[in-house]
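*Asks:* fold the stuff below for me.
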Amino acid sequence: AAHPDLSIEAAAKLELPHVRGAFSLVFMDDDALYGARDPQGIRPLVLGRLEAGWVLASETAALDIVGASFVREVEPGELITIDEQGLRSQRFADADPKGCLFEYVYLARPDTTIAGRGVQASRVEIGRRLAIEHPVEADLVIPVPESGRYGAIGYAQESGIPFAEGLVKNAYVGRTFIQPSQTIRQLGIRLKLNPLRDVIAGKKLVVVDDSIVRGNTQRALVRMLREAGALEVHVRISSPPVQWPCFYGIDFATRAELIANGLTIDEIRTSIGADSLGYVSLEELIEATTIPAEKLCRACFDGIYPVPIPDPQVVSTQVMEGIERRVNATSNADGHSLVKNEDGRS
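*Replies:* Down below sits the predicted model:
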């Protein structure tokens, strides 16, 4: 509407450089299909080929479902036009890749490929590294289905502890951490998962989950497993503590709602009622993806946002909320501020 004299393609190329944030866009008119990805490539977008056409999708798994072959990822800062003349690629901004690290942890389907490697393989590797960082004596390793499954497989392979399915998932209940209210989330957890008593009764369990956001799922799970007869419940998480909200399309709500904001790991363990709690380190998580750290968005783990958050009010109320409780600021010999993590590292 702002450029009535221009084609959709020309107008998109003119306006896309001014769009800020994370976006993977697919749009069309009577003559063409268009796809565009933000210069950081925070969210995935892939190109596929059918016998008589093209496909744009958010994951390679979607291409498999419709019978399309994977061609390539849409590049960060790229605009693709597909019409009767074929496919055209144009650059509307320089690429500065910062793909979302949480895709590997939770968001992407395990049968999806990112940057040439299957997400499933990355998650198994994360589980192996988690077992090395946080070993424990136990009888069984069980996953929190579905996203904890491959991390649990990796943990079991590395630790030598048998893998077992100890929780049954109701396939008709959606993702609990993105439900709009606390009451609905808590009800969703009970509806979503049920323990297999014959498997877990009298056992010391390692329970592997992908992440802890608010702590609702893990708290309810630990309680259910103990009620079902588990002797010990050791929770292992295949991501670092989620301490910062996502402003790039994922509902992590406010920082005050994140359980890792303001609590130590042992305090989180106490809150969820586990016998022990271990998170994979950020360094090991990144290594497991095989993607260089500088090409990943890690903002929900380290608070470094690759695309500036434009509204100062949003920053003050969401990002900085409770920061005094989370870090200790000291001064070095030169008078500069040092921010230390809980383990004392700067």
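*Asks:* from here on, contacts and neighbour counts on C-alpha atoms
*Replies:* Fine.
*Asks:* quick one: distance of stretch 16-35 to the chain centre.
*Replies:* Offset of stretch 16-35 from its chain centre (CA atoms, centre = their mean, to the nearest Å): 24 Å.
*Asks:* for it, buried residues please.
*Replies:* For stretch 16-35, burial by neighbour count (16 or more other CA atoms under 10 Å) applies to 16, 21-26, 32-35.
*Asks:* now do the end-to-end distance for it.
*Replies:* 11 Å (CA to CA, to the nearest Å).
*Asks:* again with stretch 11-27
*Replies:* End-to-end distance (CA to CA), stretch 11-27: 13 Å.
*Asks:* how close does residue 265 sit to residue 167?
*Replies:* Distance from residue 265 to residue 167, by CA to CA: 25 Å.
*Asks:* so the two - more neighbours on which side?
*Replies:* Between residue 265 and residue 167, counted using other CA atoms under 10 Å, residue 167 has the larger neighbour count: 23 against 17.
*Asks:* and this one, please, so the two structures can be compared:
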Amino acid sequence: MNFTNPFCDLDGDKLREECGIFGVIGAEHAVAVTALGLHALQHRGQEACGIVTYDGKEFYAQRGIGHVASVFEGGDLHHVQPGSMASGHVRYSTTGGAGLRNVQPLFADLASGGFSIAHNGNISNAASLKRELVQRGAIFQSTSDTEVIIHLVATSRYPTLLDRFVDALRMVEGAYSLICMTPDGIIACRDPLGIRPLVMGRLGDAIVFSSESVAFDVIGAEFIRSIEPGELVQVDQQGTISSHRPFGNPKPRPCIFEHVYFSRPDSVMDGRSVYAVRKQIGVELAKESVVAADAVIPVPDSGMPAAIGYAQQSGIPFELGIIRSHYVGRTFIQPSEGARHADVKRKHNANRAIVEGKRIVLIDDSIVRGTTSKKIVEMMRDAGAAEVHFRVASPPTSNSCFYGVDTPERSKLLAATMDTAAMAEFIKADSLAFVSIDGLYRAVGEQNRNNKSPQFCDACFSGEYPTSLTDLAERERHDLLTLPINKVA
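*Replies:* Just a heads-up that it's a prediction; the model follows:
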């Protein structure tokens, strides 16, 4: 379900959250609140954004390619009429690829009235469901997996919209946090395992929903609570809040990588400060793999909290040995390896006065393909580092994600093809170590990983996927059937 994304870091060497969602009902300036909330969630999706509003009579939409500040430049919301209810979305393209027709929130006129949907996650049986829907006469306007939910709602035979919505969700598998708008109000929900996050807050008399709590800080809202896994929260136009749990109470499996990288460090995720968790990961990393060195240096900006924790636990001084430029435009297609390398140096530059002659420990959040890590190590060598030891604030990323993260295919993940020693040789580090999966779990407040019943979704590290992967299984069967007969074994 994942497609190559030209908006990713220079060569796809960072995992990217697919999107962020925001919604508000009962606010005097709902569209302005939503635009501000999306700006706080910009890190979750930088390819495109959109807002849909409802003024009590009609739905209005404005969508565009680019950052929130450019799509809604100077408060340009002329296509989105005033109203007290709005929802918005920022995205990267994974399922469905790029293009304006895939920019959310998606909207459709159903028999019951207008229906908009903003989705964070990935429906892992979307292709199978779409094939069945098309055979029954459905006409799709996008290539997004999210549109499948709209068609399932539209074709459900249950009497009320809420029942039709629940009926649709029973047919999908994978990960989803959703904010849906109808003429009657907003429905916000998480999948039964709570893989993707969603929180609820209050802004005066208005109720707000967001992928992360940091958006509430930005708009001045009060955090109320997280939407529980499998919960649907319905807010009508009078502000009445009702909670529904049609999926029972399954054991949650929220994405642990939210704590490692995806969320902003000033967010609170499932009651835990993201910054505090990342700092504690560094502490665990130092306990497990300390090395004699003169300086602990973060790879900006994602390695910063873990590097602070590592330095405090190890007693090795924390230094800014790499300076990041915040004024470099996003990289699209670079014509050559030399150009890509030059782009790394434009974004990151060695602080020679700190690095030269020193034994350094580099701290980063993850290694995906390993190409950027290799260039960073080379940069440190060129700046005169005596030794370069690389420490990673997550276990080896050896498996693809099918739950809403833009992950390279497994064969392109460095940890899927090499052991730690080979990876260290590839990136040219004197040593390489990752935090253990138990160390990661301890950092988020667990004693260890419960191997019989893991507390989080950690499939990118463990390969243990918490849901069925119907589309993947069908593709693998197809690939097997289309192999030459002498290749099947």
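*Asks:* before we move on, the earlier item: which ones among the buried residues of stretch 16-35 of the first structure lie within strands?
*Replies:* Mapping these onto strands (DSSP state E) picks out 24-26, 33-35.
*Asks:* and those, which is closest to residue 229 of the first structure?
*Replies:* residue 24 (46.4 Å; CA to CA).
*Asks:* map that closest one across to the second structure for me.
*Replies:* Aligning on TM-score structural alignment places residue 24 of the first structure opposite residue 177 in the second structure.
*Asks:* find the nearest non-adjacent residue to its match, please.
*Replies:* Leaving aside its chain neighbours, residue 177 of the second structure sits nearest to residue 190 (4.4 Å; criterion: CA to CA, 6 or more residues apart in numbering).
*Asks:* rewinding a little: show the contacting residues for the match of residue 24 of the first structure.
*Replies:* The contact partners of residue 177 of the second structure, by CA atoms under 8 Å, 6 or more residues apart in numbering, come to 119-121, 188-191, 194, 196-198.
*Asks:* filter the residues you listed down to the ones in strands?
*Replies:* Among the contacts of residue 177 of the second structure, the members found in strands (DSSP E) are 119-121, 188-190.
*Asks:* select only the buried ones of those in PyMOL?
*Replies:* Buried members of these can be picked out in PyMOL with the line below, counting by 16+ other CA under 10 Å:
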select buried, resi 119+120+121+188+189+190
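*Asks:* adding distance to residue 33 of the second structure, write the ones in strands among the contacts of residue 177 of the second structure out as JSON lines.
*Replies:* Formatted as JSON lines, these follow (distance: CA to CA, whole Å):
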{"residue": "119", "distance to residue 33 of the second structure": "19"}
{"residue": "120", "distance to residue 33 of the second structure": "19"}
{"residue": "121", "distance to residue 33 of the second structure": "23"}
{"residue": "188", "distance to residue 33 of the second structure": "17"}
{"residue": "189", "distance to residue 33 of the second structure": "20"}
{"residue": "190", "distance to residue 33 of the second structure": "22"}
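*Asks:* and the furthest pair within the ones in strands among the contacts of residue 177 of the second structure?
*Replies:* Maximum distance among these (CA to CA): 13.7 Å, for 121 and 188.
*Asks:* returning to that earlier point: the first structure: which residue goes with the residue nearest to residue 177 of the second structure?
*Replies:* Under the alignment (TM-score structural alignment), residue 190 of the second structure maps onto residue 37 of the first structure.
*Asks:* what about its match, distance to residue 118 of the first structure?
*Replies:* In terms of CA to CA, residue 37 of the first structure sits 21 Å off from residue 118 of the first structure.
*Asks:* hang on, residue 416 of the second structure packs against residue 398?
*Replies:* Yes: Residue 416 of the second structure lies in contact with residue 398 (CA atoms under 8 Å); the separation is 4.4 Å.
*Asks:* what about the counterpart of residue 119 of the first structure in the second structure, how many residues close to it?
*Replies:* By TM-score structural alignment, residue 119 of the first structure lines up with residue 274 in the second structure. Using other CA under 10 Å, residue 274 of the second structure is surrounded by 24 other residues.
*Asks:* the one 5 residues further on now?
*Replies:* Look at residue 279 of the second structure: counted by other CA under 10 Å, it has 26 neighbours.
*Asks:* repeat for residue 345 of the second structure
*Replies:* The local packing of residue 345 of the second structure (other CA under 10 Å) involves 16 other residues.
*Asks:* what does it align to in the first structure?
*Replies:* Match for residue 345 of the second structure (TM-score structural alignment): residue 190.
*Asks:* farthest pair within the ones in strands among the buried residues of stretch 16-35 of the first structure?
*Replies:* Greatest spatial distance in those: 24 and 33, 13.6 Å, computed using CA to CA.
*Asks:* just to check, residue 431 of the second structure is in contact with residue 389?
*Replies:* Yes: the criterion here is CA under 8 Å, and residue 431 of the second structure meets it with residue 389 at 4.9 Å.
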